[in-house]
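Visitor: Predicted model and sequence follow; I will ask about them next.
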Amino acid sequence: MNKKAFIFDLDGVIVDTAKFHFIAWQRLAASLGINFTHEENEQLKGVSRVNSLKKILEWGNKTITAEVFQEKMDQKNEEYLDLIKTLDTSDIMPGVHNFLLELKDKNQPIALGSASKNARPILEKLGIKNLFDVIVDGTNVTKAKPDPEVFLSACSQLGYHAHDSIVFEDSVAGVQAANTAGMISIGLGEKDILHEADEVFNHFTDMPEDYINTLLNKNK
C-alpha cells in the first residue's frame, strides 16, 4: 500500500473552536473600544495570536504600548482557555474521528500542523491525542501561515517529502501554505472561499467512500 503523510490543522478541521476564538477576541476588542465582527473573525483563521491582535488594532485604528500588547495577548489566551474547558469528544468535527481511525487502520502517518499554542491540551480533551504521531504547533514554529513552516516541519518529522504529503485545512492562509510547500491541499469549508485548494468538502462526512485510497494514489 502507498503511504502519504496526512497533516491536519486543528481549529475548524478537527474541532470547532472558532466560536471560542470569536468570543475571546470580541471581549478583548471591546476592552479596547473596538467593534469586532464575525466577518473580521473569518480573516483571522490560521493567523497567529500576535498577528491577529495587530490586525484588530489596525481595524480599530488603535495604538497600544508593547507592555499592554502582551497583557492583551495573555488576556485573550486566558479567556480562550477558560472557554474551551467545556470541550469534550462531542465537539470533534463530523467524520473526523472515523477518518483518523481509518488512517490508523491503514498504518498511515498522521501529524497535526496548527498555529495554536493550545493544541495538545485540546487534543487531550477530545480524547484523540494518541492518534497523532507528530504534533507541530505554535510552541515550536516561528512563522505563521501562509508560510509553510508548520507543514514542512510536520512532514519532515514524519519522514516524508512535501510532495508525498496531504494537508487538511479550513483557512485560506492554511491552503496557501500547503500549496506553497507543494503538498496536496484539501479544504474543509466553502468552495468559494477555499477555491485555491485541490479539493474542497464541507465536512469529512461529505467525502466519497474509499476517499483515503483515492488520496494515496493522488499526486500534486
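Guide: Perfect, thanks for sending it.
Visitor: Going by C-alpha atoms from here, please, whenever you check contacts or count neighbours.
Guide: Will do.
Visitor: How about the contacts made by F20?
Guide: Y80, L83, I84 (C-alpha atoms under 8 Å, 6 or more residues apart in numbering).
Visitor: and the gap between the nearest residue to the last one once chain neighbours are set aside and G12?
Guide: On the basis of C-alpha to C-alpha, 6 or more residues apart in numbering, the spatially nearest residue to I84 that is not a chain neighbour turns out to be F20, at 7.0 Å. Counting by C-alpha to C-alpha, to the nearest Å, the gap between F20 and G12 amounts to 11 Å.
Visitor: Overlap in contacts, these two.
Guide: Contacts common to F20 and G12, judged by C-alpha under 8 Å, 6+ apart, are absent.
Visitor: mind listing the strands for the chain?
Guide: With DSSP state E as the criterion, the chain has strands at 5-8, 110-113, 134-136, 165-169, 184-188, 199-201.
Visitor: Return the distance of the fourth one from the chain's centre.
Guide: Read it as strand 165-169. 10 Å (C-alpha atoms, centre = their mean, to the nearest Å).
Visitor: Next: the fifth one.
Guide: On the basis of C-alpha atoms, centre = their mean, strand 184-188 is displaced by 12 Å from the centre of the chain it belongs to.
Visitor: okay, the angle between that strand and strand 165-169?
Guide: 20 degrees (axes from the mean of the first three to the mean of the last three C-alpha atoms, to 10 degrees).
Visitor: Might one say that V13 is in contact with V167?
Guide: No. At 10.5 Å, V13 and V167 do not qualify as touching, with contact defined as C-alpha atoms under 8 Å.
Visitor: What count of nearby residues applies to K62?
Guide: If you count neighbours by other C-alpha atoms under 10 Å, K62 ends up with 12.
Visitor: cool, K76 as well?
Guide: When neighbours are counted by other C-alpha under 10 Å, K76 comes out with 22.
Visitor: got a list of what the nearest residue in space to it that is not next to it in sequence touches?
Guide: Spatial nearest neighbour of K76, excluding adjacent residues (C-alpha to C-alpha, 6+ apart): A24 at 5.6 Å. By C-alpha under 8 Å, 6+ apart, A24 lies in contact with K76, N77, E79, Y80.
Visitor: Please report the distance of A24 from M73.
Guide: 11 Å.
Visitor: Same question for L126.
Guide: Taking C-alpha to C-alpha, one finds L126 at 25 Å from M73.
Visitor: ok, longest helix in the protein?
Guide: helix 66-83 (DSSP state H).
Visitor: What separation is there between the residue sitting furthest away from the middle of the chain and E196?
Guide: Most distant residue from the mean C-alpha position of the chain: T65, 29.3 Å away (C-alpha atoms, centre = their mean). Separation of T65 from E196 (C-alpha to C-alpha): 37 Å.
Visitor: The structure to be compared is supplied as follows:
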Amino acid sequence: MSAERNGTAQAPRALRGTRAVVLDTDGVITDSARLHAAAWKTAFDAFLRPRGERPFDPREDYLRHVDGKSRLDGTAAFLESRGLRPSDAEIRAVAAHKERLFTERLRAGRVDAYPGTVRLLRALRSAGIPLAAASASRHATELLEQAGVRSLFDTLVDGGEAARLGLPGKPDPALFLEATRRLGVPAEHAAVVEDALAGVEAGRRGGFGLVVGVDRARTPATRTALMEHGADLVVEDLAELLTRKED
C-alpha cells in the first residue's frame, strides 16, 4: 500500500466518522460545469428563440433545472419549467445538440480539477477513506483522466454505467447508492458531495450520513437553495473541510 493510502492520517474533523465519500464530478471535482452550462445555453436558445421565449440563464436555469441530471431529464425539466410541452423527438434533438456542443468544447480545451478538491481527496486517501466519483455524465472518465485525478478514486459510476444498470437519474439516489455499494460502505456511514440541487436532494433521499453542498456561485441564494434541498453544510471550496470544525 502506498504512503498516500496508508490510513495512518486522521480524516478532517468535519468528516470524522465518515467511512466513505462519494463526489459528483462536474463542478465538484472538475471545472467542467461551465462547459456544460454554455453548451446547454446554445442548445436551448436555438429551441427557444423561434418560439419567442426568453433565453436560457446559464446560472439560474442551469442550477435549478439541468445540473446533475441526465441530458434527457434535464432537457425535459427545463422546457417544462417554461410551460412548454415538447415532444419526445424535440427533447432528444435538444439533448443531442447539447451533447455535440459539449463534446466539441471538451476536446478543444483542457479541463482542470479544483485545487481545493484535490487537496481534500489526498487527505482522505491518506486517512484510508474509500472514494468514489459519481456523475450523470458519460464524459466523467474522460474528464477525470484529463484532469489527472482518476487514480485518486476507488470506483467511478458514470452516465454510461447508470444506463447499463438501468439506474434512474437524480434526484433519485440510485447513482450514489451504487457507488457506496461498490465501496462496501452503507449510505448512513458515507458522505455525498454535490453542487447540484438534484444531487443534494438525492443524497438526502438516499439516507447518507452527511450531505455536503458546494456553492461555486458563492451567492446567498444558491447557498440557501442547497440547504433547502438537503445539504447538512455548504462550502464554497472543498479545502474548507480541511480546517472546518464539526458543527
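Guide: Noted; the coordinates are in hand. Everything quoted here is computed from the prediction, not taken from an experiment.
Visitor: on that earlier part again, pick out whichever of V13 and V167 of the first structure has more residues nearby.
Guide: V167 (26 against 22).
Visitor: Return the residue of the second structure aligned against the more buried one.
Guide: Counting by TM-score structural alignment, V167 of the first structure corresponds to V192 in the second structure.
Visitor: Show the contacting residues for its match.
Guide: V21, V22, L23, D24, F176, V200, G203, F208, L210, V211, V212.
Visitor: And for the nearest residue to the last one once chain neighbours are set aside, the neighbour number?
Guide: Right, the one you point to is V212 of the second structure. Leaving aside its chain neighbours, V212 of the second structure sits nearest to V193 (4.7 Å; criterion: C-alpha to C-alpha, 6+ apart). By the criterion of other C-alpha under 10 Å, V193 of the second structure has 26 neighbours.
Visitor: go on, V21 of the second structure?
Guide: 28.
Visitor: And L23 of the second structure, what's its match in the first structure?
Guide: Looks like L23 of the second structure aligns to F8 there (TM-score structural alignment).
Visitor: Then T155 of the second structure?
Guide: Under TM-score structural alignment, T155 of the second structure pairs with V134 in the first structure.
Visitor: check contacts around the residue nearest to its match when sequence neighbours are not counted.
Guide: In space, and not counting its chain neighbours, V134 of the first structure is closest to A111: 4.6 Å by C-alpha to C-alpha, 6+ apart. If you count contacts by C-alpha under 8 Å, 6+ apart, A111 of the first structure has them with A5, F6, I7, F8, F132, D133, V134, I135, V136, A154, C155, L158.
Visitor: of the residues you listed, buried ones?
Guide: A5, F6, I7, F8, F132, V134, I135, V136, A154, C155, L158 (16 or more other C-alpha atoms under 10 Å).
Visitor: Distance to N51 of the first structure added to those residues, as a markdown table?
Guide: A markdown table is the format used below for these (distance: C-alpha to C-alpha, whole Å):
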| residue | distance to N51 of the first structure |
| --- | --- |
| A5 | 28 |
| F6 | 27 |
| I7 | 23 |
| F8 | 21 |
| F132 | 27 |
| V134 | 25 |
| I135 | 22 |
| V136 | 19 |
| A154 | 22 |
| C155 | 25 |
| L158 | 28 |
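Visitor: between the residues you listed, which is closest to S31 of the first structure?
Guide: Set against S31 of the first structure, the nearest of these by C-alpha to C-alpha is V136 (31.9 Å).
Visitor: Confirm for me that the closest one is in contact with C155.
Guide: No. With contact defined as C-alpha under 8 Å, V136 of the first structure does not count as touching C155 (9.8 Å).
Visitor: ranges for the helices of the second structure?
Guide: With DSSP H as the criterion, the second structure has helices spanning 33-48, 60-61, 71-81, 88-108, 115-126, 140-146, 159-165, 174-183, 197-205, 220-228.
Visitor: Those: which one's closest to E246 of the second structure?
Guide: Nearest to E246 of the second structure, of the helices of the second structure and by C-alpha to C-alpha, is helix 115-126 at 15.8 Å.
Visitor: ok, and for the closest one, which residues are buried?
Guide: Buried-residue list, helix 115-126 of the second structure, by 16+ other C-alpha under 10 Å: G116, T117, V118, L120, L121, A123, L124, R125, S126.
Visitor: what do you get for stretch 165-178 of the second structure?
Guide: P168, G169, K170, P171, D172, P173, A174, L175, F176, L177, E178.
Visitor: and the gap between the equivalent of the third one over in the first structure and K76 of the first structure?
Guide: The equivalent of K170 of the second structure in the first structure is K145 (alignment by TM-score structural alignment). Applying C-alpha to C-alpha, one obtains 20 Å for the distance of K145 of the first structure from K76 of the first structure.
Visitor: Tell me which residues touch R205 of the second structure, please.
Guide: So R205 of the second structure contacts P171, D172, P173 (C-alpha under 8 Å, 6+ apart).
Visitor: Quick check, the last one in contact with A202.
Guide: Yes. Counting by C-alpha under 8 Å, A202 is a contact partner of P173 of the second structure at 4.4 Å.
Visitor: In the second structure, what sits opposite the residue nearest to I84 of the first structure in the alignment?
Guide: Checking TM-score structural alignment: F20 of the first structure goes with L35.
Visitor: Tally up the residues packed near L81 of the first structure, please.
Guide: Neighbour number of L81 of the first structure under other C-alpha under 10 Å is 17.
Visitor: meant to ask about I193 of the first structure, not that
Guide: I193 of the first structure has 13 nearby residues by other C-alpha under 10 Å.
Visitor: Once you drop chain neighbours, what's closest to it?
Guide: Closest to I193 of the first structure by C-alpha to C-alpha, 6+ apart is V172, at 7.1 Å.
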